[in-house]
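In: coords please:
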Amino acid sequence: MTTGDLPLMLLAGALVGLGLSMLLWRVRPAQVDLSSALDRLSPERSLAEEDRTQRAGTDADAKDTLGRWAMRTLPLDALGAVPTKELALLRIPVHRFFGEKVLFAVVGLVIPFALMILFSAVGLAVPVFFAIMGALLLGSLMFFLPDYNVRDDAAKARKEFGRALASYIDLVALERNAGSGPRQAMEIAAGIGDAWVFRRIGEELARSRWSGQPPWDALRKLSDDLGLPELADLADIMRLSGEEGAQVYTTLRARSQSMRTAELNSALAEANATGERLSIPMSTLGLIFMAILVTPALLRIMGS
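Out: The predicted structure follows:
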């Protein structure tokens, strides 16, 4: 055995181990999360997902087909937790999310080999071992790239939801002050705006009306599913208005004002952080300019 054969032997051993682990995974007992399984089989969840699937036309999307195949075939449950709340907020089906992950991984696996072929065409020989290792590394990194994208988009969506929710609470307060009932005030306020936040709340209120569920319970469930504590506060306030007949106009206006104050403080903190980051290049330019001025004098002193 020579030194050049060692990388190929290591690669062969890694591939054999990967094959054995895949075979053992196929025969191992399935570990089913009972809570998530029952949640997926619930009537409300099934109808909601079916409705979203019909509106988005998911059957015609290649990523959806790839994602369903991956969920049936690959051990995706062992590769990290699924950001279910973020996906629910963005209305991205789980199978489409996994299809995007697999597609990104395939692209990451192909790029190093495409670069190797390109380098070979211009006369630069790249060892196959480095291409394989680069493919495995890049494929692994790109497999987890959709997780970052989903969490980043969900964080932006939550900020937008908070800003729109403050306006929605003001509208509900005005409707309650005008004499509308709790459900009527919430439904009228949801129908005024055309933003996706108002449409999402309106859909939940309409679903609660047809199912006979109190509207505040529907908003509480939506808050738990999407990870929106501000919506849970609104649900609690409206519960007091609906069940105990409490006057909640002042409470609603105070809640919307506190949300706007918190949003303003967050925006100011973000602006201050951006300003501090912008001062770093200016400070660096100042140091470089001072170095240019001082360097000739130092060189003359050292030369003398």
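
In: from here on, contacts and neighbour counts on C-alpha atoms
Out: Will do.

In: Mind giving me the packing neighbours of the one helix or strand Met22 maps to?
Out: Element membership for Met22, per DSSP states H and E: helix 5-27. Counting contacts by 3 or more CA pairs under 8 Å, 6 or more residues apart in numbering; DSSP states H and E, helix 5-27 packs against helix 128-143.

In: For the following helix or strand past the helix it packs on, list every residue counted as buried.
Out: Remark: after helix 128-143, the chain's next helix or strand is helix 145-177, criterion DSSP H and E. Buried positions in helix 145-177, judged by neighbour count with 16 or more other CA atoms under 10 Å: 146-147, 150-151, 154, 157-158, 161-176.

In: cool, stretch 184-195 as well?
Out: Result for stretch 184-195 [16+ other CA under 10 Å]: buried residues 184-187, 189-190, 193.

In: Could you point out the member of those residues that lies closest to Leu87?
Out: Checking the buried residues of stretch 184-195 against Leu87 with CA to CA, the nearest one is Ala190 at 22.6 Å.

In: how far is the helix or strand hosting the closest one from where the chain is centred?
Out: Following DSSP H and E, one finds Ala190 within helix 182-192. The chain centre lies 29 Å from the centre of helix 182-192; the measure is CA atoms, centre = their mean, to the nearest Å.

In: and if you look at stretch 70-89?
Out: 12 Å.

In: In that stretch, which residues are buried?
Out: So, applying 16+ other CA under 10 Å, buried residues of stretch 70-89: 70, 84-89.

In: any residues touching it, and which ones?
Out: The contact list for stretch 70-89 (CA atoms under 8 Å, 6 or more residues apart in numbering) reads 25, 93-95, 98-99, 102, 147, 150-151, 154, 157, 225-227.

In: Just give the nearest non-adjacent residue to Pro214, would you?
Out: Using CA to CA, 6 or more residues apart in numbering and skipping the chain neighbours, the partner closest in space to Pro214 is Ser208 (6.4 Å).

In: could you check the distance from the one you found over to Thr250?
Out: 26 Å (CA to CA, to the nearest Å).

In: For these two, indicate the residue with more neighbours.
Out: Neighbour totals were compared for Ser208 and Thr250, and Ser208 leads with 17 against 10 (other CA atoms under 10 Å).

In: Please give the structure of this sequence too, so both can be compared:
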Amino acid sequence: MEIALGALVGLGVFLLIRALIPSRPSAAVTVAQIDALRELGPHSAERRERAESVRELIGRKAAEFYASQGWQMRSLRADLAILDRGWEAFLTTKLGLAAVGFFLPPLFFVALWLVGFHLSALVPVWLALCCAALFFVLPDLEVRRDAKERRADFRRVVTAFLDLVSMNLSGGRGLPEAIMSAAEISNSWAVRRIRDALTAARLSGQTQWAALSALGDTLGVEELVDLGHAIALTADDGAKIRQSLASRAETMRRRELAEIEGKAGQQSQSMLVAQLLLCTGFLIYLIFPAIMQISGLR
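Out: Model prediction:
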């Protein structure tokens, strides 16, 4: 029974880790999956489409419920946008994890009951509710952590983007050509987001700085929003916009350097605390025999 209980706990932990950190399949695995679906025929594809439609239905109903309650969740939506993840799919994941957390404690309760531990029926009920609430919140924590790192990368790209625009303006190009040329110099994910926003603005007749402000508002990057407003104010004066972009890039670099120095200071302080704890433990180890001998307990 102990082995079965340990295996069940290990399986639950493994499923939780797999749910929170989904693996990204390689190209060979994707091709093998396509070949397997082709060999199984149209019925397996229909079953897969049916499962996807069920997940989409759950996510759509959850999104409609959030909208009916007036829960906009703008910060969370911005985090999902910068991670390029859908709102409905995220809600489906939250509900699925909450269901897993709700059914895990009763399973453990049954396993303990089979072993011989008879507990009150209220214990698994409260544990199920607590685990469901915890599992429902876990995707939010993961998204906020990943979005914070990705937003920091995006800010660094914006700093380099400002320098490129300023250099293009110094070379004699106009503002629209300078912005588009700076957005075409790299193929990283952040530059692609900027380039896609500028391309959509050109097709829709929107100004580039308005597109940059809208993109910054969607992704939750305040520096990009401020950049769009600053370009809109000084778009007619080439010298002023060039100086403004250069000074803004310098300010962003100094802020990033200050954040890096602050993180380094925190890490140094944590290492100092760890060293102090280690020295304290070593001193206690050295002094403890003498204290025992003096007190006469030995």
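
In: Could I get the TM-score for this pair?
Out: TM-score of the superposed chains, computed with TM-score structural alignment, normalised by the length of structure 2, equals 0.74; 247 aligned residues with a CA RMSD of 2.6 Å.

In: So which bit of structure 2 is the helix holding Met22 of structure 1 matched to?
Out: Using TM-score structural alignment, none of the residues of structure 2 align to helix 5-27 of structure 1.

In: Buried ones in that helix, by neighbour count?
Out: Result for helix 5-27 of structure 1 [16+ other CA under 10 Å]: no buried residues.

In: Tell me which helix or strand comes right after that helix.
Out: Downstream of helix 5-27 of structure 1, the next assigned helix or strand under DSSP H and E is helix 34-41.

In: Asp152 of structure 1 -> structure 2?
Out: In structure 2, Asp152 of structure 1 lands on Arg145 (TM-score structural alignment).

In: nope, Leu228 of structure 1 is what I was after
Out: In structure 2, the residue paired with Leu228 of structure 1 is Val221, using TM-score structural alignment.

In: Distance check, its match against Val158 of structure 2.
Out: 10 Å.

In: Can you check which part of structure 2 the helix holding Ala190 of structure 1 sits on?
Out: Using TM-score structural alignment, helix 182-192 of structure 1 pairs with 175-185 in structure 2.

In: Contacts made by that stretch with the rest, please.
Out: With contact meaning CA under 8 Å, 6+ apart, stretch 175-185 of structure 2 is reached by 161, 164-166, 168-169, 191-192, 194-195, 198, 208, 235, 238.

In: any idea which of those residues is closest to Glu52 of structure 2?
Out: Nearest to Glu52 of structure 2 among the contacts of stretch 175-185 of structure 2, counting by CA to CA, is Arg192 at 28.3 Å.

In: and that closest one, what does it touch?
Out: 183, 186.

In: Can you mark which positions in the helix or strand it falls within are buried?
Out: Applying DSSP H and E as the criterion places Arg192 of structure 2 in helix 189-204. Going by neighbour count (16+ other CA under 10 Å), the buried part of helix 189-204 of structure 2 is 190-191, 193-195, 197-199, 201.

In: how about the longest helix belonging to structure 1, which residues of structure 2 does it hit?
Out: Taking DSSP state H as the criterion, structure 1 has its longest helix at helix 249-303. The aligned range for helix 249-303 of structure 1 in structure 2 is 242-296, by TM-score structural alignment.

In: chain center to that stretch: distance?
Out: The answer for stretch 242-296 of structure 2 is 26 Å, by CA atoms, centre = their mean.

In: ok, now stretch 193-209 of structure 1?
Out: For stretch 193-209 of structure 1, the distance to the chain centre is 21 Å (CA atoms, centre = their mean).

In: What of stretch 104-119 of structure 1?
Out: Offset of stretch 104-119 of structure 1 from its chain centre (CA atoms, centre = their mean): 27 Å.

In: residues in structure 2 matched by that stretch, start to end?
Out: With TM-score structural alignment as the criterion, stretch 104-119 of structure 1 aligns to 97-112.

In: mean shift of that stretch relative to structure 1?
Out: Comparing stretch 97-112 of structure 2 with its match in structure 1 after superposition yields a mean distance of 1.5 Å (mean CA distance after the TM-score superposition for structure 1).

In: likewise stretch 223-232 of structure 2?
Out: Superposed on structure 1, stretch 223-232 of structure 2 shows a mean distance of 2.3 Å to its aligned residues (mean CA distance after the TM-score superposition for structure 1).

In: Name the surrounding residues that touch that stretch.
Out: Taking CA under 8 Å, 6+ apart as the rule, stretch 223-232 of structure 2 contacts 155, 158, 208-217, 241, 244.

In: and which of those is nearest Thr251 of structure 2?
Out: Nearest member of these to Thr251 of structure 2, counting by CA to CA, is Ser244, at 10.5 Å.

In: Map Leu165 of structure 1 across to structure 2 for me.
Out: Under TM-score structural alignment, Leu165 of structure 1 pairs with Val158 in structure 2.

In: returning to that earlier point: name the nearest residue to the match of Leu228 of structure 1, sequence neighbours excluded.
Out: Arg151 (7.0 Å).

In: any idea how far the one you found is from Val165 of structure 2?
Out: For Arg151 of structure 2 relative to Val165 of structure 2 (CA to CA), the value is 21 Å.

In: Having no further points to raise, I will conclude here.
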